[in-house]
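here is my input; please provide its structure:
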Amino acid sequence: MKYLILFALFLSFALAQAQKGEYWVFFKDKKDVEFDPYTYFDSKAIERKLKANISLNHITDYPINENYKTAVLDLSESTTGETRWFNAIAVWAYPNQIEAISKLPFVKSTELIRSESHLAEKKINMKLSNDYKFMLKKQIEGMQGSKFKNAGFTGKGIRIAVFDGGFPKVDKHPAFEHLRENNRIIDTWDFVKEKPFVYDYSSHGTATLSCIAGITKGKQMGLANDAEFLLARTEKNTEPFSEEVNWMQAMEWADKKGADIISSSLGYTHHRYFINDMDGKTSLVTRAANMAAAKGMIVVNSMGNEGDIEWKYMGAPADADSILSIGGIDPFTDYHINFSSYGPTADKRLKPNVVGYGHAITASKTNITDSYGTSFSAPLIAGFVACAWQANPDKTNMQLMREIEKSGHLYPYYDYAHGYGMPQAGYFTKTNKKETPETLFNFEEKENVVSIVLNDNQQSYFSIGANKVYYHIRQSDGFILEYALVEPYQKEVVSISKDKLQGGNILAVFFNGYYAEFTR
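Presented below is the predicted three-dimensional model:
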């Protein structure tokens, strides 16, 4: 019996070793290749790069050496895609084949692709909630969207690439009639089937596109109704799991086709990575998101929906330092929605950058419904970004990202659930009042504690995030040690031990538009 068990273990090990897998094969160089940016890039891509002083002739855009590809394919089973940016091809191969490939003189390294991506969709209700009208208005006015519309900022001239699992009925749905009539859908590509048709498969993309540009019965569902669109199917099915290869290729396609903004609800978490890997440099998709930023685009990506499970934190590429990672808040409370993933990154950077509503009115295949997930907060913010960029065409992508953070309703307060809050259009249209806010609270020192005490004349009034006191304790380098929201049932809201404020630590508090800090 012992020998049978040992044989079974050996057999299972041998089978595992012989199992075919998908790998990235990275090359050392791009010798003997030619590249003409004026035939490769769309004119809008060239315009974006020139405006941002980005080279049109960068080695990352050069094609992969065909001889290198042929040699690798001769030793593997098949190929599933490639990336110019990282000079690599993706192949299916057995371990012995990969061993042979890795010995080729022009191969830099190989990496097993074990990735499972998921769209940041919590669930979708197939029936509208009773609060349909309230929610539809809230998802626009929470961002002060009417201020953009009244100022004429509707995303015109901005090109947005949307990555998703499919876009069924977008070619027929009344919510997108204005896009079709005005030829706003510039190009489409299915990276799963390798064909242009994307108007099938998962309806998730139909929902996310509606959060950027949809219109129902004359009412905005998203802010960028006049933007141009590139639609990319990158996910394989409605279960929504697929590999990173499609997403990587879609990023380069979007760059080539002239995208200004990428709206993505993709996330890689515990299926492949450890929390320590969420450091902005480990995941290939994270590095690709940063590469897109280096090429002048703004990537708007969901934080993910792991906030109410053991993982809790964002998934790649939301850990990228040069993108906008979007958390979710509840439209009925304006506070963190329970499933929205938390920051910070493993290297202690702030995430999310800002938040949007994680419960939204969206288009389905046949109708209008309400949907849950940071899948929907991200495209709502992508539409906001398009309008803000139209309003500030001379800003670079990184400059605009910083301004969007400053427009957050909590700014300069931040925490790892809300970031800087929800962006506000009035910041960009210059229509928000710049009155010095009334002092609503003070800090009172006692022997061992510092208390946050409301003033006698403070009055609650409606605003985004009103009626709760936000506070955090942070180190001098900005890393938050502790943060919370507190219901102010009495004048003395909360008391903080002075021990927590040693070593230059800072207590920061935000309440109803008023912000103050305390240091010892």
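
only C-alpha atoms from now on, for both contacts and neighbour counts.
Noted.

quick one: the helices in this protein?
With DSSP state H as the criterion, the chain has helices at 2-17, 37-40, 43-51, 66-75, 95-102, 132-141, 145-150, 177-181, 204-213, 244-256, 284-294, 374-391, 397-406, 426-429.

second chain to compare with the first, below:
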Amino acid sequence: MKKLGFLFSFLITFSLFSQQQEDAWFFLRDKPDSTLYISNPLLMLSQRAIDRRNNLQIEINGTDVPMHQAHIDNIKAAVGITVLGKSKWLNAVHIQGTKIIIDNYFLNSSFIKRVEFANKTFNNLGEKAVEKMVSNHQNKFNISQTDFNYGSTSDQIKMLKGNYLHAQGLTGAGQIIAVIDAGFPNVNTLEAFKRLRENNQILGGYDFVERSTNFYAGNNHGTNVLSTIGGYLENQFVGAAPDASFYLFRTENAPVEVPLEETLWVEAAERADSLGVDVINTSLGYSTFDNADYNYSYADMNGKTTFISRGAEIAGNKGILVVNSAGNSGNNSWKYITAPADAPSVITVGAVDKNKSIANFSSFGPTSDGRIKPEILALGVSAAVINHTNGAISLSNGTSFSSPIMAGLIACLNGNEGFLLKSSIHKKSKKQKKFNDHLKEAVYTSANTYSNPTDQYGYGIPDFEIALNKYIGSTASLQEASLERVKISPNPVTTIFKIEGFLGNRKGYKMQIFDVLGKQVLQKETLLNEVEISFLETGLYFLKISKENQYRTIKIIKN
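Got it, this is the predicted structure:
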């Protein structure tokens, strides 16, 4: 009888197991249409996305190619399998079904390379112990020439010397930021976003959770986050990049924590890339799920295990500056950063208070493979945000807000001379750093504890005045050495400056002056000794001296 009882129990358990719906990804073998798409990139990418790749010398390759629709249709037609999402970068389809059905379909489908289950004990890589953690997603969003009057945002902008960037006219104009979050209710009506709406700075968006074009829905977290970058109330509130343009993408379903949200995030990042976005901010992170069998361990925080981190790394390799919150787990049992903050290319941001002391909730690094995370910090204790219900200015805590503050200023810095310098270098050795690497290095090395990083403080709090000068200097060093001694005097300049330090014959050299948006405001076909610019408005400009493949760009501050 005991044996029969045991057998009966086993059969019940097996029956329940065989019926349980599991999340998994099918990774496909090929993209048969790759040659067609790569030879006709406008079929899959906007011109702005192509320009960004050209400027950063990033090749268009098979990861840009859409997935083969016949493969997807084949999977959709399978009985017992539901397609929930997909990623062209990873050539993967997110599905649900029982383990038995998924395994059988995989074994009988030659176009599928491998299957990965969200429950890692099912994967063929071998079972490993998974740390069982209590899901904490319910609290993931909360822990109890230009001269702006910053009002309530003064601390969060001036702590990072963002006001210096703004004073140089670097306010995010010409940059496109994608905010990937949990929803954006009332952004279409609140006074604090009126400036964005009237200036057509909200370029569009999408609700990936509901598969809807109504992205002004969902959880208010995204509204609060957006306000720290693009919100504006005259003399009361100024976002970190008030003149940037935005795409708003909802990928997070706030009431639940499920693996599908990782896939939706990657879908949104792919959409952002195809639209030519410069910066992504995401104040989200994943380590635990409603189904504890899907939980990640600290060992998984290595930048290459989780689906979302793999996608974030590809986004970085496409030339997007991805900025992510470190997480708010510093004072609980899971104290570490979460995915995708562990990805190598992601700029991970922790939180401090107004006295520059670390917030106790700010998550710890390093990554499980020993890399410094978070790299940098911004205000995340009593940060000023816009309340989504009444539009009032509120104070809120979390790395959810330190991240977008940082993302906005990084967009301002990225716009300083981006197109001008990046387009002027046609032959760059593979050994040279990418422009985004120069930018990140400039920001990191400007931080107050760069020489002595710690697991929670990282490199510390950046100084964007220092970072701007470092970035201009490091990118200028990529120009041809024959022009490296050229300088202008005086600088700052009021009416006339001299071009000094030029060695040799000036024949064949021309000169151009551009504003911060890359618009040409002066051109001379000969290289003059003196240049008169009294007609220019006060602000930041760039002098470009060129001859064939030789270029030199010099910053001009016009008083």
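
how close are the two chains, by TM-score?
Superposed pair, TM-score by TM-score structural alignment, normalised by the length of structure 1: 0.77. Supporting alignment: 422 aligned residues with a C-alpha RMSD of 2.3 Å.

sorry, back to before: now the helices of structure 1 in TSV, with distance to residue 511 of structure 1?
Below are the helices of structure 1 laid out as TSV (distance: least, C-alpha to C-alpha, whole Å):
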stretch	distance to residue 511 of structure 1
helix 2-17	57
helix 37-40	51
helix 43-51	40
helix 66-75	59
helix 95-102	58
helix 132-141	20
helix 145-150	23
helix 177-181	41
helix 204-213	29
helix 244-256	40
helix 284-294	34
helix 374-391	23
helix 397-406	17
helix 426-429	19
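
so which of those helices is nearest residue 28 of structure 1?
Closest approach to residue 28 of structure 1 among the helices of structure 1 (C-alpha to C-alpha): helix 66-75, 10.0 Å.

work out the gap between the closest one and the centre of the chain.
In terms of C-alpha atoms, centre = their mean, to the nearest Å, the centre of helix 66-75 of structure 1 is found 35 Å from the chain centre.

quick one: that helix to helix 95-102, angle?
Orientation check (axes from the mean of the first three to the mean of the last three C-alpha atoms, to 10 degrees): helix 66-75 of structure 1 against helix 95-102 gives 160 degrees.

of the helices of structure 1, which is nearest residue 417 of structure 1?
With C-alpha to C-alpha as the criterion, residue 417 of structure 1 lies closest to helix 374-391 of those, at 12.4 Å.

now the closest one: which residue numbers in structure 2?
Alignment of helix 374-391 of structure 1 against structure 2: residues 399-416, by TM-score structural alignment.

let's see the distance spanning stretch 187-199 of structure 2 from one end to the other.
With C-alpha to C-alpha, to the nearest Å applied, stretch 187-199 of structure 2 spans 14 Å between its terminal residues.

neighbouring contacts of that stretch?
With C-alpha atoms under 8 Å, 6 or more residues apart in numbering as the test, stretch 187-199 of structure 2 has contacts from 202, 216, 223, 227, 230-233, 242-243, 245, 386, 388, 390-391.

looking at those residues, which is nearest residue 510 of structure 2?
The closest of those to residue 510 of structure 2 turns out to be residue 243 (C-alpha to C-alpha; 31.8 Å).

contacting residues for the most centrally placed residue in structure 2?
Nearest to the geometric centre of structure 2 sits residue 322, at 1.9 Å (C-alpha atoms, centre = their mean). Residue 322 of structure 2 makes contacts with 279-282, 312, 315-316, 345-347, as judged by C-alpha under 8 Å, 6+ apart.

next: residue 188 of structure 1.
Residues counted as contacts of residue 188 of structure 1 (C-alpha under 8 Å, 6+ apart) are 196-198, 230-232.

and of those, the nearest to residue 389 of structure 1?
Nearest to residue 389 of structure 1 among the contacts of residue 188 of structure 1, counting by C-alpha to C-alpha, is residue 230 at 17.5 Å.

hmm, the closest one is touching residue 196, no?
No. Counting by C-alpha atoms under 8 Å, residue 230 of structure 1 stays clear of residue 196, with 11.0 Å between them.

of all the helices of structure 1, which one is nearest residue 89 of structure 1?
Ranking the helices of structure 1 by proximity to residue 89 of structure 1 (C-alpha to C-alpha) places helix 66-75 first, at 7.4 Å.

buried ones in the closest one?
68-69, 72-73, 75 (16 or more other C-alpha atoms under 10 Å).

quick one: residue 499 of structure 2 and residue 532 touch, right?
No. With contact defined as C-alpha under 8 Å, residue 499 of structure 2 does not reach residue 532; the gap is 11.3 Å.

out of those two, which sits in the more crowded spot?
Using other C-alpha atoms under 10 Å, the more surrounded residue of residue 499 of structure 2 and residue 532 is residue 499, with 15 against 12.

so which helix or strand takes in the more buried one?
Per DSSP states H and E, residue 499 of structure 2 falls inside strand 496-500.

for that strand, packing partners?
strand 487-489, strand 530-532 (3 or more C-alpha pairs under 8 Å, 6 or more residues apart in numbering; DSSP states H and E).
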